[in-house]
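1. no letters, just coordinates:
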């Protein structure tokens, strides 16, 4: 079982009434069309975080489709999203008895006033609460220290202004994956952390879409610095997470030709594997550490 963790403080945010929920809320314009003002608080290097964007489109599809929960979501990131007004357009592809499939795209305007598609998603939705309790798995939760022995942004030097999203999250990183922060990356391409939202909101299927893309890039532990933008990201949500902090483990086995893959697993407080993902990312910087 997971190491015991400190109980969350009283008065914490709740699902539906938290910073994450308010910032990802959409305003219906017409059937299948939604407006949103993307906030600056979920950016890194000035671009809106890909996991937060996935949660925004996931929220739109959950409203547009007849089933409530994301089962599989595949996103292609076409251009970087910036804080400011955006529109999400959804389309129902198929509505079945146990699964429904839809697509969604997020658009913004460029400096010339032209509409630009930022991200396109194809997803299948169902009801996670209707799944059976039968679990047969060889997967094991990641082994790393309890939260009090892991390190967050507050434990290092004063943060810079390149990662506004850090203030929205509770991240406690496994010290074994922090060599990059000390100028000595391990070369293993691994990143592990305790994950939650800073206001104490418990996880749900939508926040799992954020969790898979919220840790520092595994490229840092390969000796690569700089922005690592996502090209494509597929997430499988396996069940509703239990209350409490999540554990996220991400690995990269191959960086070649300026691209790498990241495989993520998300485990809840009951040692249940609640989400898996794979993404292809581009190494935007040629800088390599020592």
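-> Noted; the coordinates are in hand. From a predicted model like this one, the values you see are computed outputs, not experimental measurements.
2. contacts, neighbours, all on C-alpha from now
-> Will do.
3. what residues are up against the nearest residue in space to residue 15 that is not next to it in sequence?
-> In space, residue 15 comes closest to residue 201 once its chain neighbours are excluded; the distance is 6.0 Å by Cα to Cα, 6 or more residues apart in numbering. Residue 201 sits next to 12, 13, 14, 15, 18 when contact means Cα atoms under 8 Å, 6 or more residues apart in numbering.
4. how near is residue 201 to residue 169?
-> If you measure residue 201 against residue 169 using Cα to Cα, to the nearest Å, the figure is 10 Å.
5. please apply the same query to residue 196.
-> 6 Å.
6. what's the longest helix in this structure?
-> The helix that spans the most residues within the chain, counting by DSSP state H, is helix 50-64.
7. return the distance of that one from the chain's centre.
-> 11 Å (Cα atoms, centre = their mean, to the nearest Å).
8. before we move on, what about stretch 234-252?
-> Worked out by Cα atoms, centre = their mean, stretch 234-252 lies 9 Å from the chain centre.
9. that one: which residues count as buried?
-> 234-242, 244-252 (16 or more other Cα atoms under 10 Å).
10. surely residue 206 and residue 58 touch.
-> Yes. Contact criterion Cα atoms under 8 Å: residue 206 and residue 58 qualify, at 6.7 Å.
11. the spatially most central residue of the chain sits in which helix or strand?
-> In the chain, the C-alpha nearest the mean C-alpha coordinate belongs to residue 210, at 2.3 Å (Cα atoms, centre = their mean). Using DSSP states H and E, residue 210 sits in helix 205-211.
12. what about versus this one:
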């Protein structure tokens, strides 16, 4: 496989934004990032993270929180940003993703608030009790290519990611969920592009939901997602570990940790997701 460089890959193309006027960007959202009834929340977070970073003139998202207000669909979109504060090393602002309705009125889909800076300028000291997840080697994990389902029956986003799931968290796929509320996987991009801070925003929401390993066969759209990017990742696939401890009132929380090839914790997130019946075209899969 040819190694795609950062800036030339499918992910970069599909998260590209075009400056229309001061603080306002245009974007074209392709169908390939769809899952369920709309576009993946991690993809949208990366798209908005790119626009916000450009508006703030800071390269990396340090912390970003998104509220998903309505389903985002493929097609044209506009991103309107607002700068709240500029400091010596960081800047904070908000961004809104809007799409036209049938009458041409702008409908807000996602709103984010974030702080951006330069991760390469941070000190290198690390003091942590966190440990990398125990995941079998890449070749001993399970990818979409091992699925018994035809490719056309899979959500389009499956073909935009290169996932290898830990078999210990894959019981749901054979009707034997563990009930532990855990999901672990290796995560890479199919064209070989190495990860950067923006693709880590995709990684925190790129795995199947932990709800599946709890035996919940449902669609689990994100309501709110907060991500912290801690460092620029080393080259190679990252390992993503998801957990949940509480499902109540039709909602669950999902905590994510992302570890790079040098065993560094490079991103963390928590999201609140709603448990909903699967769209009809996902049933029987």
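-> Arrived safely, thanks for sending. These numbers were taken from a predicted model, which means no experiment stands behind them.
13. if we can go back for a sec, counterpart of the residue nearest to residue 15 of structure 1 in structure 2?
-> Counting by TM-score structural alignment, residue 201 of structure 1 corresponds to residue 193 in structure 2.
14. its match and residue 224 of structure 2: what is the separation?
-> 28 Å.
15. what of residue 52 of structure 2?
-> 18 Å.
16. between these two, tell me which one has more neighbours.
-> residue 52 (35 against 20; other Cα atoms under 10 Å).
17. who touches the counterpart of residue 130 of structure 2 in structure 1 in this structure?
-> The alignment partner of residue 130 of structure 2 in structure 1, by TM-score structural alignment, is residue 139. Residues in contact with residue 139 of structure 1 (Cα under 8 Å, 6+ apart) are residue 273.
18. repeat the analysis, applying 10 Å as the threshold.
-> 265, 272, 273 (Cα atoms under 10 Å, 6 or more residues apart in numbering).
19. do the same with residue 276 of structure 1
-> So residue 276 of structure 1 contacts 72, 208-209, 212, 234-238, 248-250, 263-267 (Cα under 10 Å, 6+ apart).
20. now residue 159 of structure 1
-> Taking Cα under 10 Å, 6+ apart, one finds 153, 166, 167 in contact with residue 159 of structure 1.
21. quick one: which of the residues you listed is nearest residue 95 of structure 1?
-> The shortest gap between residue 95 of structure 1 and any of those belongs to residue 166, at 37.6 Å (Cα to Cα).
22. assign that closest one to helix, strand or coil.
-> Three-state assignment for residue 166 of structure 1 (DSSP: H, G, I helix; E, B strand; the rest coil): helix.
23. to which residue of structure 2 is it aligned?
-> By TM-score structural alignment, residue 166 of structure 1 lines up with residue 158.
24. next one: that match from residue 34 of structure 2, what distance?
-> 9 Å.
25. show me which of these two is the more surrounded one.
-> The residue with more neighbours, out of residue 158 of structure 2 and residue 34, is residue 34; 21 against 18, by other Cα under 10 Å.
26. residue in structure 1 paired with that one?
-> Aligned partner of residue 34 of structure 2 by TM-score structural alignment: residue 43.
27. quick one: that match from residue 276 of structure 1, how far?
-> On the measure of Cα to Cα, residue 43 of structure 1 and residue 276 of structure 1 end up 23 Å apart.
28. what does residue 30 of structure 1 give?
-> 33 Å.
29. all strands of the stretch 151-290 of structure 1, in order?
-> 169-173, 190-197, 230-237, 246-251, 255-256, 259-267, 273-282 (DSSP state E, counting those that start in this stretch).
30. where's the aligned partner of residue 3 of structure 2 in structure 1 relative to residue 208 of structure 1, distance?
-> Using TM-score structural alignment, the equivalent of residue 3 of structure 2 in structure 1 is residue 12. Distance, residue 12 of structure 1 to residue 208 of structure 1, using Cα to Cα: 19 Å.
31. of these two, which one has the most company?
-> residue 208 (28 against 13).
32. measure the closest residue to that one other than its chain neighbours to residue 174 of structure 1 for me?
-> Nearest non-adjacent residue to residue 208 of structure 1, counting by Cα to Cα, 6+ apart: residue 275, 6.8 Å away. Note on residue 275 of structure 1: its distance to residue 174 of structure 1, by Cα to Cα, is 20 Å.
33. okay, those two: which has more neighbours?
-> residue 275 (25 against 22).
34. and the more buried one, what's its match in structure 2?
-> Using TM-score structural alignment, the partner of residue 275 of structure 1 in structure 2 is residue 267.
35. what sits against its match?
-> Contact partners of residue 267 of structure 2, counting by Cα under 10 Å, 6+ apart, are 62-63, 197, 200-201, 203-204, 227-233, 240, 256-260.
36. with residue 27 of structure 2 instead?
-> Counting by Cα under 10 Å, 6+ apart, residue 27 of structure 2 has contacts 14-19, 47, 51, 75-79, 97, 99.
37. also residue 168 of structure 1?
-> 19, 20, 41, 42, 196, 197, 198, 199.
38. so for the fourth one, what's the nearest residue that isn't a sequence neighbour?
-> Pointing back at residue 42 of structure 1 there. residue 165 (4.3 Å).
39. how close does that neighbour sit to residue 153 of structure 1?
-> Plainly put, residue 165 of structure 1 is 11 Å away from residue 153 of structure 1 if you go by Cα to Cα.
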